[in-house]
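J.: got a predicted structure plus its sequence, pasted below:
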Amino acid sequence: MTSYTFRLDPELKEQAFSVFRSYGLNPAQALKMILQQVVSTKSIPVQLDYQPNEETMRSIRDLRNGDYETVNSIDELVAQIKAEQGRGG
């Protein structure tokens, strides 16, 4: 057996542990069940709805359309950014 220590917000802990208790589980049993679910499904048992903002969506569209520039170094990228800022863009 392995022990693991982590920090929780006290309010989150109490609310979550209350739910565990309502099912007749102690925290260790509940967390073990969650980890077993992760292993058996090879996924995280929560919904991860990500909604990208407009800037991210624009970047995704540009990548899909092949509308992007490549750079060969960080220095080149920084120079391009500075040049765009100097043009007001």
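T.: Thanks, I have it.

J.: drop to CA atoms for contacts and neighbour counts, all remaining ones
T.: Noted.

J.: give me every residue that touches residue 20.
T.: 26-27, 30 (C-alpha atoms under 8 Å, 6 or more residues apart in numbering).

J.: can you spell out which helices and strands pack onto the host helix or strand of residue 34?
T.: Using DSSP states H and E, residue 34 maps to helix 27-41. Helix 27-41 sits against helix 10-22, with contacts defined as 3 or more C-alpha pairs under 8 Å, 6 or more residues apart in numbering; DSSP states H and E.

J.: and here's the other structure:
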Amino acid sequence: MSKTSMSIRLDSEVKEQAQQVFNSLGMDMTTAINIFLRQAIQYQGLPFDVRLDESRKLMEVLGDLDQNRNMSQSL
């Protein structure tokens, strides 16, 4: 299998913290990213749940109720 390079931009603090986590797991950043990408291929999407913050969703619903938006008509 041929190899290729990839360049990404990320917050330096995020990079440092991630490297510490991966080092404690006995792997480097390249190995961790390869695992992530292979899992994304296997799952055909992100290999973890991506959700909106539940409290934010609740606040949106409460705002809709307050403004009478997204309400079904009375019978």
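T.: Thanks, I have it. In this text, all values refer to a predicted model and were calculated from it rather than measured experimentally.

J.: tm score of chain vs chain?
T.: Between these two chains, after superposing, the TM-score reads 0.65 (TM-score structural alignment, normalised by the length of structure 2); 62 aligned residues with a C-alpha RMSD of 2.3 Å.

J.: ok, the contacts of residue 20 of structure 1 in structure 2: which stay?
T.: Retained in structure 2: 26-27, 30, out of the contacts of residue 20 of structure 1 (criterion both residues aligned by TM-score structural alignment, their matches' C-alpha atoms under 8 Å).

J.: just the buried members of these?
T.: 27, 30 (16 or more other C-alpha atoms under 10 Å).

J.: I'd like the kept ones among the contacts of residue 20 of structure 1 as a markdown table, with distance to residue 17 of structure 1 appended.
T.: Listed next are these as a markdown table, based on distance: C-alpha to C-alpha, whole Å:
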| residue | distance to residue 17 of structure 1 |
| --- | --- |
| 26 | 8 |
| 27 | 6 |
| 30 | 9 |
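
J.: pick the one among the kept ones among the contacts of residue 20 of structure 1 closest to residue 43 of structure 1.
T.: residue 30 (16.9 Å; C-alpha to C-alpha).

J.: can you list contacts of the helix or strand in which residue 60 of structure 2 is found?
T.: Residue 60 of structure 2 is part of helix 54-66, with elements assigned from DSSP H and E. The contact list for helix 54-66 of structure 2 (C-alpha under 8 Å, 6+ apart) reads 70-71.
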